[in-house]
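1. turn this into a structure:
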Amino acid sequence: MNTQTMAMNWRKSLLILGLALAGLLGIWREATFGMVGIWWRSDTFAHGLLVLPIAGWLVWRDRERLIALNPQRWAWPLLPLALAALMGGLGQLAQVDAAAQLAVVLMVQALVLSVLGPQVGRALAFPLLFLLFGVPIGEFMLPTMMDLTADFTVSALRLSGVPVYREGLNFVIPTGHWSVVEACSGVRYLMASVMVGTLFAYLNFGGLRRRLLFVGVAFVVPLLANWLRAYFIVMLGHLSNNKIAAGVDHLIYGWVFFGIVMFLMFAVGARFSDLPPGQSPERRIISRGEVSRALALWAPLIMLSLSLVTAPLWLERLRRADVQAPASLPALTVSGWSPQELTLPWRPKLEPALLHRQQALKGADGHWVLLDVGLGVRLTGQAKAIGGQNLLLDSEDRLWRVLARGRDHWRVLGPGLWGRDQVYLLRRLHWVDGRFIQAAEAAKLAQVWQMLKGQGDAAAQVVLLTPEEGQGAQRLQAFTEQVLAPLNGCLQALALPSGRHNAARCD
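-> Model (predicted):
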């Protein structure tokens, strides 16, 4: 094939690819814009703003090698394209943003491979895989990493001879109170380090073993660095009587320390580079082999891919069942429990679109349980009845602190009714498809199944709070067993499509 023919083939392929990508991102604009918005406003995922420029630079630096290849259509990537679209459609239906955003990136990768073919796809393998760093996934690590940071900091302080009293993520030393919040977890350091470490390994090492080893180092080092950072900041505050490392400089010292650690890690890694300066990290090109273009292969894959890629245009209808959202949530009557007047400065952080009702009920023994319900029906936009944006406790709240996260309930410390702090037990359940489910992940799957059955998106978050004193665990369990049946009937009467609910009432 002569140079002129290859140039025309490249222009045609790039035009097709550009139009296909524009159409794909236009159809999936909600997930795409949502991902960009997270990059822009979230410190944890701000590194996503660099992913596209870096991937573009990686392609540009190898442009001479790429131009020498012959782009050709490839049918097989349409199958993973269809599977990614299915995942994204279900994720968008269940309002799991991360699933839809990951699906968009996977579809972009599959589309590039389908239009440009296996030869070009192999040459673009790393830039395409690098796009995965733009998916804003990883906040699920926050609780674990906050606990690990607190464990290390408290242990290091005690080894240093500093007496420490700890309650959950909060601890007290002789010179003041400290707490591990989300900014102290190290998640943002970890994500930035792994992304930059992977890029460094690709550009500086030729063997897979050395690359993977350096990526492993880029994963471990920020964890250790964050633990040491937290310990040093507390020690600086302690030794200076809180004159330094206690305000804004707290974060400044953390980033400076992290920058120094990253510089040292890359400086050491550069000494072991096995690629000559200026050499591309990948020179092997697969053989050109003929790719089958039989209609029997292309036709079903194209039809399947188109039907699933356009999922956002038709899946949204499954969210809308034949039900009108209730105007308000009435009070609930529970046998054996009487209404209790209660003023407690706590309520979950819920989406504004959810209907909310909070009431206290008193048992025969005189102890109370606070019932908090947030119901979502026919939600639009990013509002969710089940999701991480509905928080039991805000990590920045100074009045309430988590002491322990158990499987059945949390132990939290908060203001008491008579002016002193008190320990409470906190339990969260999710109501969906006429059932109560504790795990948020399982509740999401049940909600997807409910919508696929044409029964709408109705779901609720149910939270129970009671003092630990006076056999709180037994009281919480007893109330749970008594309240679920009437609460289920009430929610079904309010939120499920006509013909599905029973005649139960909430009062």
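2. alpha carbons only for contacts and neighbour counts from here, please
-> Fine.
3. apart from its chain neighbours, what residue comes closest to Gln450?
-> Once flanking residues are discounted, Gln450 sits nearest to Asp433: 5.8 Å by Cα to Cα, 6 or more residues apart in numbering.
4. can you check Leu25 too?
-> Using Cα to Cα, 6+ apart, the closest residue to Leu25 is Thr32 (6.7 Å).
5. helix or strand: which one has that neighbour?
-> In the assignment (DSSP states H and E), Thr32 maps to helix 29-41.
6. for Ala493, same thing?
-> helix 472-495.
7. if we can go back for a sec, neighbours of the residue nearest to Leu25, how many?
-> When counting by other Cα atoms under 10 Å, one arrives at 19 neighbours for Thr32.
8. surely it meets Ala22?
-> No - Thr32 is beyond contact range of Ala22, at 11.5 Å (criterion: Cα atoms under 8 Å).
9. biggest strand in the protein by residues?
-> For the chain, the strand that runs over the most residues, judged by DSSP state E, is strand 421-432.
10. what about Ala311, distance to Leu224?
-> The gap separating Ala311 from Leu224 is 43 Å, by Cα to Cα, to the nearest Å.
11. same check on Val120?
-> In terms of Cα to Cα, Val120 sits 39 Å off from Leu224.
12. which strands and helices lie in contact with the longest helix along the chain?
-> If you go by DSSP state H, the chain has its longest helix at helix 208-239. Under the contact definition 3 or more Cα pairs under 8 Å, 6 or more residues apart in numbering; DSSP states H and E, helix 208-239 sits against helix 142-159, helix 187-204, helix 248-270.
13. to compare against the first, here's the next sequence to fold:
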Amino acid sequence: MNTITASEDAQLAAVHAGPAQVPPPVVQWWIAGAAVLLPLLAFFGTAASIVSIWNRSATFAHGFVIVPISLWLVWRRRDQLAQLAVQPCWPALAALALCGAAWMLAALSDVLIVGQYAFAAMVPLTVLAVCGTAFARALLFPLAFLLFGVPVGEGLIDPLIQITASFTVDALRMTGIPVLREGNSFSIPTGDWSVVEACSGLRYLISSVTLGCLYAYLTYRSPWRRVLFVLVSLALPVLANGLRAYMIVMIGHTSGMTLAVGVDHLIYGWAFFGLVMLLLFWIGSFWREDHTEPLTAMRPTVRVRSAPPAKVAAAALGVAACIGVWPAYAWYLERGNAAPPPVALSFAAAMPSAPAFTAWEPDFAPASASLRRFYRVGTAPVGLQVLYYRDGGAGKLISSTNRITAARSGWHETAVALSMEKIRGHDLVVRETAVAGPGGRFVVWQWYAIGGRVTASEYVGKLLQSKQKFLTGSDDGAALMVFTPYEDDPAAARPALRAFLREHLAALDATLAQNERQ
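-> Coordinates of the predicted model:
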């Protein structure tokens, strides 16, 4: 007969009782919560820029609900999170340092969107660095959902306008209505229409993708259903916006231009889009899987002991070091450029001056200094516009808000293309824009001059500004434009522009070089 000792009896009782209870890592959670606030404190200016765009642009007003939704999604996971151990992930600190470097590059080149995305990515990376992979995996979507708060998409406005205009014109012609199109404007027998920024459908697209991702996460479990629903929510608003524009034109056409020609057409558009989205969610509900939870989420897990508070605090200090060095260096550069010297643009042309042939001006941010003159090349008038931007000025040289024509100004672009010109043996790439509006048509050649280099590309220009800022602490640069009128063919305007630049491009470069800081 076997006997059981007291120690063996205690061991058996422990086995039947299950795993030993591990105290919740309350201190570690408090440290992690404080660490998540570090990106907000270090990059408060970037966070404020995001909120300011939410506040002033209805396109991105959805950003105000992104953080509350993310917090709610985290709260739904609270039972699962309570079973996870806090175990810092040290490699995530390197990713945080890379995000900080990306933010610094964006700050040097004034690419706000890159800095905002770098800031938003720091929040999930901070959770990964301090809490570990288990927490980051459990909160993957709630943390990634924060990226929807970054106001991005303005670069899609022009392509969306083109798609909407082409769809509307093609649909009208298929209906049997004759259409005369010029750029984004077109005429039908009952009136004139124009597809402008508000008609691009960007608001519908952003709203649809944001809601589509959230709906797919909450409703489906299989990855292919989620991906499919998101793809549909991406394509549907583009199609719906084309149909919306076509329906509005048809309402105006059939009503004798008495309906859908003012604010009411925006109301019709949102009502139609809301109906389309409701239909999408209703159809998607037939394949919902929210009643089926993964077995791993339902099975009780054995809690592992969390890392000691000292280790978690060390990870939080690592986060502070990896992200704090970048705004500190940016502050150092800005302090060195606190009082930039004034800009002096002096230019003496060899050609005779001429009266202004147009009131058009580019819709650019206010420059530190500007020069606007008109000359005569043979019998053709030529205009010159130079906008010089210096650190501390009110505007930026390269920005998504800088445009050749202003909205609702009466001027509109009819064609845009890059052109390679040979000026006194040197290649000059310019962006050629044909503009029409009150008083006629004209061609504009535009390019940037930064640090002795010239380019017509905004992306190359940003890189040149970043390099110059890093080497000299200054991102000075200028936007140069020459323009001349034409009657029917824009090609007829090019000889006058070439002749003007052959005579004066070297003098313009010298004028800009006098203002560059070494």
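14. compare Val120 and Leu224 of the first structure (neighbour count), which wins?
-> Val120 (22 against 13).
15. quick one: map the more buried one onto the second structure.
-> Under the alignment (TM-score structural alignment), Val120 of the first structure maps onto Phe135 of the second structure.
16. and its match, which helix or strand is it part of?
-> helix 133-138.
17. buried sites along that helix?
-> Using 16 or more other Cα atoms under 10 Å as the test for burial, helix 133-138 of the second structure gives 133-136, 138.
18. now the alignment partner in the first structure of Ser255 of the second structure: how far from Met451 of the first structure?
-> Using TM-score structural alignment, the partner of Ser255 of the second structure in the first structure is Ser240. Ser240 of the first structure sits at a distance of 58 Å from Met451 of the first structure (criterion: Cα to Cα).
19. the two: which is more packed in?
-> A side-by-side neighbour count of Ser240 of the first structure and Met451, using other Cα under 10 Å, places Met451 first with 23 against 13.
20. which residue in the second structure aligns with the more buried one?
-> Under the alignment (TM-score structural alignment), Met451 of the first structure maps onto Lys469 of the second structure.
21. quick one: stretch 198-207 of the first structure aligns where in the second structure?
-> Aligned by TM-score structural alignment, stretch 198-207 of the first structure corresponds to residues 213-222 of the second structure.
22. buried residues, that stretch. List them.
-> For stretch 213-222 of the second structure, by 16+ other Cα under 10 Å, it's 213-217, 219-221.
23. what does stretch 361-376 of the first structure give?
-> 361-363, 367-376.
24. gap between the two ends of that stretch?
-> 23 Å.
25. show the contacting residues for the counterpart of Pro312 of the first structure in the second structure.
-> Aligned counterpart of Pro312 of the first structure in the second structure: Pro327 (TM-score structural alignment). Residues near Pro327 of the second structure by Cα atoms under 8 Å, 6 or more residues apart in numbering: 42-43, 104.
26. top of those by number of neighbours, please.
-> Result: Met104 is most packed of the contacts of Pro327 of the second structure (other Cα under 10 Å), 22 neighbours.
27. just checking, Thr343 of the first structure is part of a strand?
-> No - using DSSP: H, G, I helix; E, B strand; the rest coil, the secondary structure at Thr343 of the first structure is coil, not a strand.
28. surely the match of Met451 of the first structure meets Asp475?
-> Yes - if you go by Cα under 8 Å, Lys469 of the second structure and Asp475 touch, sitting 4.9 Å apart.
29. which neighbours do these two share?
-> Common neighbours of Lys469 of the second structure and Asp475 (criterion: Cα under 8 Å, 6+ apart): 108-109.
30. of the contacts of Pro327 of the second structure, closest to Met481 of the second structure?
-> Nearest to Met481 of the second structure among those is Met104, at 30.5 Å by Cα to Cα.
31. just give me the match in the first structure for that closest one.
-> Using TM-score structural alignment, Met104 of the second structure lines up with Gly89 in the first structure.
32. who touches its match in this structure?
-> By Cα under 8 Å, 6+ apart, the contact list for Gly89 of the first structure reads 100, 308, 311-312, 315.
33. give me the distance between it and Ala473 of the first structure.
-> For Gly89 of the first structure, the distance to Ala473 of the first structure - Cα to Cα - is 41 Å.
34. likewise Glu290 of the first structure?
-> 68 Å.
35. neighbour-wise, which of these two wins?
-> It is Ala473, of Glu290 of the first structure and Ala473, that has more neighbours when counted by other Cα under 10 Å, with 18 against 7.
36. any idea how far that one is from Pro467 of the first structure?
-> Applying Cα to Cα, the value for Ala473 of the first structure to Pro467 of the first structure is 9 Å.
37. and for the two, which residues touch both?
-> Leu425.
38. if we can go back for a sec, have a look at how far, on average, the helix or strand hosting the match of Met104 of the second structure is from the second structure.
-> Element membership of Gly89 of the first structure [criterion: DSSP H and E] is helix 78-93. With the two structures superposed, helix 78-93 of the first structure lies on average 0.8 Å from its match in the second structure, counting by mean Cα distance after the TM-score superposition for the first structure.
39. tabulate the helices and strands packed on helix 208-239 of the first structure (JSON lines), appending distance to Leu329 of the first structure.
-> Shown next, in JSON lines, are these (distance: least, Cα to Cα, whole Å):
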{"stretch": "helix 142-159", "distance to Leu329 of the first structure": "32"}
{"stretch": "helix 187-204", "distance to Leu329 of the first structure": "38"}
{"stretch": "helix 248-270", "distance to Leu329 of the first structure": "43"}
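40. tell me which of these sits most buried.
-> Looking across these with neighbours counted as mean count of other Cα atoms under 10 Å, the highest average goes to helix 187-204: a mean of 21.
41. comparing that one with the second structure, how large is the average distance?
-> On superposition with the second structure, the mean distance recorded for helix 187-204 of the first structure (mean Cα distance after the TM-score superposition for the first structure) is 0.8 Å.
42. that helix - contacts with which helices or strands?
-> helix 208-239, helix 248-270.
43. CSV for the ones you listed, including distance to Leu169 of the first structure?
-> Shown next, in CSV, are those (distance: least, Cα to Cα, whole Å):
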stretch, distance to Leu169 of the first structure
helix 208-239, 13
helix 248-270, 17
